[in-house]
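Novice: build the 3D model from these lines:
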Amino acid sequence: MGNAFLNRTVDGFLKIGAVGASKVAAEETYDCLKKGPSRFPFWKFSKDKLEDALRKICKEGVYWGTTAGVYVGMEYGVERMRGTKDWKNAMLGGAITGALISAASGHRTDKVIGNAITAGAIATAAEFINYLT
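Specialist: Here you go, the predicted structure:
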């Protein structure tokens, strides 16, 4: 796209969105096979079930992708503002992302702060694990 910020954000959205969609697709497939008769599992698979599964897949893919895109964008923005590449960028990017996603979901202040702390901690842990490998 010609812009490093947009490139990273869109890349994060697409990659992690695909992971989220794949997760739900696997869950829905398992549920379908589990509920059907053992010999012909697809007999009980209706158009409504398929539409419901596709709706869940798209919703989850967009949610995971949006969260990842916001995180990647925030981490990159913090890195550019600070002028250094270290674990603190992941921590701040995760905290900002947790707060933004939580606030956009309509949570109260206490929940927003808790989600910001949690997301910052997860991002920092992931960054430390990444350094170990």
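Novice: use CA for all of it now, contacts and neighbours both
Specialist: OK.
Novice: isn't residue 120 up against residue 89?
Specialist: No: proximity of residue 120 to residue 89 does not meet the contact threshold set by C-alpha atoms under 8 Å, at 9.6 Å.
Novice: against which helices or strands is the helix ranked longest in the chain packed?
Specialist: Using DSSP state H, we find that the single longest helix of the chain is helix 47-82. Counting by 3 or more C-alpha pairs under 8 Å, 6 or more residues apart in numbering; DSSP states H and E, the packing neighbours recorded for helix 47-82 are helix 4-35, helix 87-104.
Novice: just these: most buried one?
Specialist: Using mean count of other C-alpha atoms under 10 Å, the stretch among the helices and strands packed on helix 47-82 with the largest mean neighbour count is helix 87-104, at a mean of 22.
Novice: sequence B follows; please return its structure for comparison with A:
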Amino acid sequence: MPSAGLEAGSNKVDVAIDLGNPLLNRTVDGFLKIGAVGACRVVAEDAFDCIHRGDISKRQLEETLKKMCKEGAYWGAVAGVYVGMEYGVERARGDRDWKNALIGGIATGALVSAATNNKGNKIAQDAITGGAIATAVEFINYLT
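Specialist: Predicted structure coming up:
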């Protein structure tokens, strides 16, 4: 179930979202977590640029907000698709192992590539890359 918490001193606020379906819960959780990371990356890069230049304007803040939304939505969507694919493969296979990450990564890489209007070999290359990254992360998690 997707959840988040905010803590300030002795005050703590927890938020949980239950969509009534484990697939939806995991997909939304992946979207929210990785989407937030994508948005934070934009903030960090733009803050560095502002410090480096030594100035900031309202227009720059508006552009940063737009980029935060765009990057957060993009990376959140990719993560949501991956988490949903991996969970679906796990349920279909009845096994929880690295092969689910491989298949989920391949499917996500191909789907995201096709959605961005890539063709043929580029889709296959992105599918292989997605599968390789997902499998590598799974093995690294296993080692730690």
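Novice: with both chains overlaid, what TM-score comes out?
Specialist: Between these two chains, after superposing, the TM-score reads 0.93 (TM-score structural alignment, normalised by the length of structure 1); 126 aligned residues with a C-alpha RMSD of 0.7 Å.
Novice: in structure 2, what range does the longest helix of structure 1 match?
Specialist: Residues 58-93 of structure 2 are where helix 47-82 of structure 1 aligns, with TM-score structural alignment as the criterion.
Novice: mind reading off the mean deviation between the matching stretch and structure 1?
Specialist: Between stretch 58-93 of structure 2 and the aligned residues of structure 1, the post-superposition mean distance stands at 0.6 Å (mean C-alpha distance after the TM-score superposition for structure 1).
Novice: now that stretch: buried residues?
Specialist: Neighbour counts using 16 or more other C-alpha atoms under 10 Å place 64, 67-87, 89-90 of stretch 58-93 of structure 2 among the buried residues.
Novice: what's the counterpart of residue 50 of structure 2 in structure 1?
Specialist: When the two structures are superposed using TM-score structural alignment, residue 50 of structure 2 falls opposite residue 32 in structure 1.
Novice: what distance do you get for the residue nearest to residue 75 of structure 1 when sequence neighbours are not counted to residue 13 of structure 1?
Specialist: With C-alpha to C-alpha, 6 or more residues apart in numbering as the criterion, residue 75 of structure 1 has its nearest non-adjacent residue at 4.3 Å, and that residue is residue 93. Between residue 93 of structure 1 and residue 13 of structure 1 the distance is 15 Å, computed by C-alpha to C-alpha, to the nearest Å.
Novice: assumed residue 4 of structure 2 was part of a strand.
Specialist: Yes: when the secondary structure is assigned by DSSP: H, G, I helix; E, B strand; the rest coil, residue 4 of structure 2 falls within a strand.
Novice: hang on, isn't it packed against residue 14?
Specialist: Yes: applying C-alpha under 8 Å as the test, residue 4 of structure 2 and residue 14 come out as touching, 5.8 Å apart.
Novice: same drill for these two, tell me which one is more crowded.
Specialist: Under the criterion of other C-alpha atoms under 10 Å, the comparison of residue 4 of structure 2 against residue 14 puts residue 4 first, with 13 against 9.
Novice: OK, contacts around the more buried one?
Specialist: Residues touching residue 4 of structure 2, when contacts are defined by C-alpha atoms under 8 Å, 6 or more residues apart in numbering, comprise 14-16.
Novice: what of residue 96 of structure 2?
Specialist: Neighbouring residues of residue 96 of structure 2 by C-alpha under 8 Å, 6+ apart: residue 90.
Novice: sec struct for it, please.
Specialist: At residue 96 of structure 2 the chain is in coil, as set by three-state DSSP.
Novice: sounds good, over and out.
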